[in-house]
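Student: what's the 3D shape of this:
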Amino acid sequence: MTDSRPAASHTTLGTAFVLLWCTGYIAGKLMVAHAAPMTALVWRFGVAGLVFAALALAARAPWGNARSVLHSAVTGVLMLALQFGGVYLALSWDASAGVAALVIGTMPMVVAVLAVAGGDERLAPVQWAGLLLGVAGVALVVADRIDGTTEWAAWLALLAGLAGISFGTVYQKRHASQGDLRAGLAVQNLAATAVLLPGALWLEGFRFAHASGFYLPMLWTVVVNSLGGFALLFVLIRRGAATRVAALFFLMPPVTALFGSWTLGEHLTALKLGGFALAAVGVWLVTRPTSHAAR
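Tutor: Now for the predicted structure:
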């Protein structure tokens, strides 16, 4: 009889990851109301990087050779600096949250194409169907939040963010998922900080408010999202195929919509609930062990 414990473990980790990750959108929205976008990210990634570095040093964790450190740095620039920098800039340029969620929500499909094209994975037809259902679910969730006023610069920023998280996920699976968790995440966060710091200083004047409205959500993004969420993502990528892990991002807009209805008073409609159901079915089709065909 097949042991179901690995699948159950992946489901538990995946559920925890989605819940932790989605709180970051709420905290990020609160944080950028009191800080310039790149400045907010420098605070988030800089503090998280120092905490991970302290944990690695305290445990005398191995940092790896120069090549492994470089791979972790490239992953950090792609998954952290490029992804979140693109999203936060787009939001600061008046892109709606719906447009941002729709663009980033297509990430699992992009990762699947990259993984298959690169020879890393093979997907069954039912998994491709699951990816399409996931995209449809995301579209339904954010449909009533999309407008036609988004500027081209915001679209380019969002596409840059999509490229960052997509290429970063595949890159980390190939090159940066075997080292120590604490050391790897320290390098990733500090590399992202180094890339974003010049923009935060020279373009934004490192502008943020000395107020609890900034510090509290910033600490949440550090402790819950960076320390918790990215640690779980690191483990999931290490254990599973890139497409299987990426499919979890289909659930981000629906779960974020639920959190938004509870914390920000956003309206939860039947259309959103239908999109949630479609996205959940899509994730199940992509990630169920019997249909997984990674190699």
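
Student: going forward, measure contacts between C-alpha atoms and count neighbours the same way
Tutor: OK.

Student: Please work out which residues outside stretch 52-60 touch it.
Tutor: With CA atoms under 8 Å, 6 or more residues apart in numbering as the contact definition, stretch 52-60 has outside contacts at 62, 182, 183, 185, 186, 187, 227.

Student: Of the residues you listed, which is the nearest to residue 216?
Tutor: If you rank those by distance to residue 216 using CA to CA, residue 227 comes first, at 15.4 Å.

Student: what's downstream of the top helix by length along the chain, the next helix or strand?
Tutor: Determined from DSSP state H, the single longest helix within the chain is helix 5-31. Next in sequence after helix 5-31, counting helices and strands by DSSP states H and E, comes helix 37-58.

Student: sorry, back to before: against which helices or strands is the longest helix of the chain packed?
Tutor: Applying 3 or more CA pairs under 8 Å, 6 or more residues apart in numbering; DSSP states H and E, one finds that helix 5-31 contacts helix 212-220, helix 230-239, helix 252-263.

Student: To compare against the first, here's the next sequence to fold:
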Amino acid sequence: MTAQRRHQAWLAAMPFLFVALWSTGFIGAKFGLPYAEPFTFLFIRFVLTLALLVPLVQLMGGDWPKGAPLWGHIAVSGLLVHGAYLGGVFYGIYQGMPAGLASLLVGLQPLLTALLAGPLLNERLVAKQWLGLALGLAGIVLVLGGKLDPGAHLFQGFGVGALGSVLVALLGISCGTLYQKRFCTGMPLLSGTVVQYLGAGLVLGLGALLFEERDVEWTTTFVLTLGWLVLVLSISAILLLMALIKRGEASRVASLFYLVPPVTALQAWWLFDEQLPLASLAGMAIAITGVVLVVRGKPPAKT
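Tutor: This is a model prediction of the structure:
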């Protein structure tokens, strides 16, 4: 293979690599949470990430956000996109929710974002998107129905608290996406991510201080998991996203995000023997179809 063909193959693989890396975040939560509480775990992750990202911004000569108002807006978006999202996901998995199911629920973000964009951004939904919303809801009903357990937990292995926290994560990432679109249009990606992590880290640190014991078992598994989440998810994936945006591939990555739930479910089955009944698998397929319809059915932007 010539150098040019290798380069072309690498460029073609970049969006799929980004999605594959992104899906491991749920697996990392599953690996690390036996050794640290969720808010403590995330606070340590953000501190280590910031220790690497701040010098990286300086090394790459990146611009910082201009003006205190933009810093404030970016910090709020970080609280929603990273704090509420990751905090909700990690707490839900900590409470027993399967990683694959958590991934599917927050993977409905395009559906909720499209629904909220109407009253908040005055964006109208087309018929295909309404169909996608209906399919997404039906798929989730099937998935959760397949996990029902009328016992103490209501669902197999987890209760209403875990479901509620992941729904908070879904609401956080959806509202954060809209907030960022509305107020953070001038945000530099790398340095803006630093500000987002600062905002989220402060709130999660406060949560760890108020609600957790903050005990950490520094086992080999925990250290390796933490290293993966910091170096691969919070640093490498962000740099890869920057490269994709520079090449104009951001929309392709967005359209591939609906692959994250099945990839996560497959990884969770292989690594943790997480099982989904046939009804839940069918519900996952229906829900993902709904997400695809919402994303593909987005009306063109007004000029």
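
Student: Return the subset of the contacts of stretch 52-60 of the first structure lying in helices.
Tutor: Per DSSP H, helices hold the following members of the contacts of stretch 52-60 of the first structure: 182, 183, 185, 186, 187.

Student: Give the buried subset of these as a PyMOL selection command.
Tutor: To isolate the buried members of these in PyMOL, using 16 or more other CA atoms under 10 Å:
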select buried, resi 182+183+185+186+187
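
Student: Compile the contacts of stretch 52-60 of the first structure into TSV and extend it with columns for distance to residue 35 of the first structure.
Tutor: Output for the contacts of stretch 52-60 of the first structure, formatted as TSV (distance: CA to CA, whole Å):
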residue	distance to residue 35 of the first structure
62	35
182	28
183	28
185	24
186	24
187	24
227	21
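
Student: Let me know the closest of the residues you listed to residue 145 of the first structure.
Tutor: Nearest to residue 145 of the first structure among the contacts of stretch 52-60 of the first structure, with distances taken as CA to CA, is residue 227, at 30.2 Å.

Student: residues touching that closest one, list them.
Tutor: Contacts were defined as CA under 8 Å, 6+ apart; by that measure residue 227 of the first structure touches 48, 52.

Student: Kindly recompute the last result at 6 Å.
Tutor: With CA atoms under 6 Å, 6 or more residues apart in numbering as the criterion, no residue contacts residue 227 of the first structure.

Student: Map it across to the second structure for me.
Tutor: Residue 227 of the first structure maps onto residue 235 in the second structure when the alignment is built from TM-score structural alignment.

Student: The equivalent of residue 220 of the second structure over in the first structure: neighbouring residues, count only.
Tutor: Alignment note (TM-score structural alignment): residue 220 of the second structure maps to residue 212 of the first structure. By the criterion of other CA atoms under 10 Å, residue 212 of the first structure has 11 neighbours.

Student: Same check on residue 187 of the second structure?
Tutor: Residues near residue 187 of the second structure, counting by other CA under 10 Å, number 21.

Student: I'd like the distance between it and residue 181 of the second structure.
Tutor: The gap separating residue 187 of the second structure from residue 181 of the second structure is 10 Å, by CA to CA, to the nearest Å.

Student: got it, and residue 109 of the second structure?
Tutor: Using CA to CA, one gets 14 Å for the distance from residue 109 of the second structure to residue 181 of the second structure.

Student: These two - which one has more neighbours?
Tutor: Taking other CA under 10 Å, residue 109 of the second structure and residue 181 do not tie; residue 109 has more neighbours (21 against 14).

Student: which ones are touching the more buried one?
Tutor: By CA under 6 Å, 6+ apart, the contact set of residue 109 of the second structure is residue 174.

Student: Alignment lookup: it to the first structure.
Tutor: Match for residue 109 of the second structure (TM-score structural alignment): residue 107.

Student: how far away is residue 113 of the second structure from residue 295 of the second structure?
Tutor: 10 Å.

Student: which residues are in contact with the strand or helix carrying residue 138 of the first structure?
Tutor: Here residue 138 of the first structure sits within helix 125-142, counting by DSSP H and E. For helix 125-142 of the first structure, contacts defined as CA under 6 Å, 6+ apart pick out 98, 106, 250, 272, 275, 278, 279, 282, 285, 286.

Student: What number of residues are in the vicinity of residue 57 of the second structure?
Tutor: Neighbours of residue 57 of the second structure using other CA under 10 Å come to 16.

Student: Next one: it from residue 184 of the second structure, what distance?
Tutor: 18 Å.

Student: Residue 211 of the second structure now?
Tutor: 31 Å.

Student: okay, the two: which has more neighbours?
Tutor: Between residue 211 of the second structure and residue 184, counting by other CA under 10 Å, residue 184 is the more crowded of the two (22 against 11).

Student: Matching that one against the first structure, which residue comes up?
Tutor: Match for residue 184 of the second structure (TM-score structural alignment): residue 176.

Student: Would you mind stating the distance between its match and residue 27 of the first structure?
Tutor: Look at residue 176 of the first structure and residue 27 of the first structure: by CA to CA, they are 28 Å apart.

Student: can you check residue 240 of the first structure too?
Tutor: From residue 240 of the first structure to residue 27 of the first structure the distance is 28 Å (CA to CA).

Student: can you give me the strands for the stretch 151-300 of the second structure?
Tutor: Secondary structure of the stretch 151-300 of the second structure (DSSP state E, counting those that start in this stretch): strands located at 154-155.
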